[in-house]
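>>> my questions concern the predicted model and sequence given below.
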Amino acid sequence: MEAINQIKTSEKKSIHFGLDLNGGQLKLFTSPLGSFLNGRRLSFTVEQFEDLDAKLESTGNFLQKNRDSLPKKFEVTPCLSFTDVLIRSLRIPKTSPKEIMNILKWELSETIEFSLETHQLRYIYIGEMKERQGTRDEYLVFLTANSVIQKYTDFFEQYNIKAFGLDFEGLAITRFLKNYSEIASLTHESVGIINIGQSTSSFQILRNNQLAFMKSIKYGSKDFDTFYGDLLNFNSEETKKWRIVIEQSEKISQETIGFIEQSQVKATEPLKNFISSCMRYFSGSFRGEYVQQIFITGDLSNFQGLTQTLSESTGASITKPTLPNIDYDLSTWAQVIGQSLKQRANL
């Protein structure tokens, strides 16, 4: 009821809810970001919230009491939401949703809430994703630990599940997104951001380099557009630990955000070639548009020649912001990029 009272005393009309991975406690969030389902914002009245409260409490208690009996391969606890609505939204074989429900023994949900309390939360998200070919399809998107994805790849493929590895600190990401919203309003150029750093370092760039997932943001807006993404996987030994997620706003086609993450991979020639291939995809896949400016963050001391490789392969201007240290405040990083964009705009 605490969350209901928050709704009654504020102008916020949407809610996010999830289970704490560590304790199994049901957590309710009120957020100005709103809830999204298949690109449509879900807004609820106070009365609907009150109806939800009983259902969520009942289901949450059930999961908490029966955690030990859940299948061992599905230890990640999801959020809870309207199963019937979500299942109907899936364009996967008719038997699959029921089978998934029987296997997972939980209700699927949708949320893009980043918890400010703990980075141990994991979510399941139902939404639309846009493929490179421009066709639209709906997927069950599983946001979970990288180790889960690696272990149960076959299951995800069987049920048409797009799995993204997320180990993030929500507060840092939220602050970054707010800052990027301001950056995006300064330029009409497409902006590429490459992040390079070891994923084992929790306080590297963006505070955690497991990040392989971002949101598309409207120019000059404090709100999010529907997110679209495409995950590239490479099979070679040299590149299999790398991934890149390309995301772009459908309404504002010039804005593109991309991240490349490193997992203890040395800067060899195959690695440079791999990054170059990613950047060609990053630069040219969306409607023939290209990134004019690329910002590289992270420790590039072991990546000699990388800047030249990227510049030659993409034709983009390469900028490496100068920062005081790797454990910097995200707002400082955003200001550095913003200043660079302003300077380019004045040329």
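Noted; the coordinates are in hand.
>>> okay, CA-based contacts and neighbour counts for the rest of this
Noted.
>>> how close does Leu332 sit to Phe176?
If you look again at residue 332, you'll see it is Thr, not Leu. 10 Å (C-alpha to C-alpha, to the nearest Å).
>>> the more surrounded of those two?
Neighbour totals were compared for Thr332 and Phe176, and Phe176 leads with 17 against 13 (other C-alpha atoms under 10 Å).
>>> how many residues are close by Ile124?
The burial count for Ile124: 23, using other C-alpha under 10 Å.
>>> sorry, that was for Ile100
Based on other C-alpha under 10 Å, the number of other residues close to Ile100 is 14.
>>> check it against this one:
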Amino acid sequence: MISIQRSQHSPIGLQLGPSSATLVQLAGSRQNRVVHAIAQEQFELDEKQSIEERDANIAAQIRQILSDHHFKGRHVISCLGSQELFIQNVRLPQLPVDEIAKVVAWEAEERLPYPLAEAELRHLPAGQVRQESNTKQEVILLACHTGILKRHLDLLEQAGLTAVAIDVEPSATLRCFHNSSNDVQTNATNCYLNFGDAATTVIFADQQNVLFLKYIMQGSNHLDHAVAENLDLPLKEAIRLRKIVTNSPTLDASDELHRSVIDSIRSILETISTEVENCLRYYKVTFRGKKLDQLIVTGNESSPWLIEFLSDRLSTECKMGNPFESLKCWPTSTSILERPGRWTTAMGLAMKEKSNS
């Protein structure tokens, strides 16, 4: 009898942004995970290309990344981004579990910007909330247009990848910090602020149970364009200069580059902070009795100076999220450990197992 050994390599976790790709693949058993391959690349894109040409271009660049960084196999777990999802918090009466999906579909039919028949629906139970004298069930509705989902899958196929699951970014984020060896308390309620290319995601969660979810539609791409516009630079040069400042452990007020970049992005950071403040107020009113432990910052923009800015602006303890703390051994490359939060979503995707959310 021939025994076939199960692969010790995880599927490739792929976070696909509008202009970038972040990929992580793990190796080893669940208790002894290490990073096998890891990459983050900006796409070279032509704005004049059609959607079909653009997707073919991205697929070709992903194939090159897979080859250059020695990823094993071509099974992938990807996720839908903020620009691909419709999200709505819905309050329902107390209902049996098997009836919630039906009622959520009715709610979706009234709220979706496209016909229900063209939607792929999911929902996350967010727990019980008090509304006046009544107890309601808070549910987070997630929907994706089937055309968008098909395009996403077609792009993966063009890249030579086989999708074993399509996840959502918030679930991937939480997976990195749940049941790990880091100092995030597993019995605490935390706020996760994840900076992506197109949006900043605000998640309140009790362990892996999402209580509140919101996309603030400003992210890394908006910061890059703000620098390009304010300093009258080509976008590629603006991205390069902003990366220098983002990678700096502290801001230097006497440094002309630091001053110019921060002045260019200050209004966007203030807007994001104000939106997060509103989310914090909503959480405190809606989920009374669930004390917030800390705010964990992840994603492309997570850096020591941003943590300091947010802690001061929000009057809340902020911590830089490091997804590698859940691993047996960390990567040794300095460039990888620089701003580790940028690997969070792709790491969480690679960690997904069949029995997980």
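Alright, I've got the coordinates. Given the structure is predicted, the values throughout are model-derived calculations rather than measurements.
>>> quick one: TM-score?
Aligned and superposed, the two chains score 0.33 in TM-score terms (TM-score structural alignment, normalised by the length of structure 1); 173 aligned residues with a C-alpha RMSD of 5.7 Å.
>>> isn't there a helix covering Asp224 of structure 2?
Yes: assessed by DSSP: H, G, I helix; E, B strand; the rest coil, Asp224 of structure 2 belongs to a helix.
>>> what about the residue nearest to it when sequence neighbours are not counted, distance to Cys318 of structure 2?
Counting by C-alpha to C-alpha, 6 or more residues apart in numbering, Ile239 is the residue found nearest to Asp224 of structure 2 once chain neighbours are left out, at 5.5 Å. Distance of Ile239 of structure 2 to Cys318 of structure 2, given as C-alpha to C-alpha: 26 Å.
>>> and for Arg240 of structure 2?
As judged by C-alpha to C-alpha, Arg240 of structure 2 and Cys318 of structure 2 stand 27 Å apart.
>>> between the two, tell me which one has more neighbours.
Under the neighbour definition other C-alpha under 10 Å, Arg240 of structure 2 and Cys318 were set side by side, and Cys318 has more, 22 against 11.
>>> need the contact list for the more buried one.
For Cys318 of structure 2, the contact set (C-alpha atoms under 8 Å, 6 or more residues apart in numbering) comprises Gln294, Leu295, Ile296, Val297, Ile307, Glu308, Leu310, Ser311.
>>> repeat that for Glu277 of structure 2.
Taking C-alpha under 8 Å, 6+ apart, we find Glu277 of structure 2 in contact with Leu314.
>>> any figure for the gap between it and Leu211 of structure 2?
16 Å.
>>> swap in Leu16 of structure 2?
Taking C-alpha to C-alpha, one finds Leu16 of structure 2 at 25 Å from Leu211 of structure 2.
>>> same question, Gly147 of structure 2
From Gly147 of structure 2 over to Leu211 of structure 2 (counting by C-alpha to C-alpha), the distance is 29 Å.
>>> okay, those two: which has more neighbours?
Using other C-alpha under 10 Å, the more surrounded residue of Gly147 of structure 2 and Leu211 is Leu211, with 25 against 12.
>>> remind me what the strand or helix carrying the more buried one packs against, helices and strands.
Here Leu211 of structure 2 is covered by strand 209-216, with elements defined by DSSP states H and E. Applying 3 or more C-alpha pairs under 8 Å, 6 or more residues apart in numbering; DSSP states H and E, one finds that strand 209-216 of structure 2 makes contact with strand 86-92, strand 119-131, strand 200-206, helix 256-286.
>>> of these, flag the one that's most buried.
Most buried of these, by mean neighbour count (mean count of other C-alpha atoms under 10 Å): strand 200-206, with a mean of 23.
>>> which other helices and strands contact it?
Against strand 200-206 of structure 2 (3+ C-alpha pairs under 8 Å, 6+ apart) you get helix 169-176, strand 189-195, strand 209-216, helix 256-286.
>>> one more time with 6 Å
strand 189-195, strand 209-216 (3 or more C-alpha pairs under 6 Å, 6 or more residues apart in numbering; DSSP states H and E).
>>> tilt between the longest one and strand 189-195?
Put simply, strand 209-216 of structure 2 runs at 30 degrees to strand 189-195, going by axes from the mean of the first three to the mean of the last three C-alpha atoms, to 10 degrees.
>>> so what touches strand 209-216 of structure 2?
By C-alpha atoms under 6 Å, 6 or more residues apart in numbering, the residues outside strand 209-216 of structure 2 that reach it are Ala126, Ala199, Thr200, Thr201, Val202, Ile203, Phe204, Ala205.
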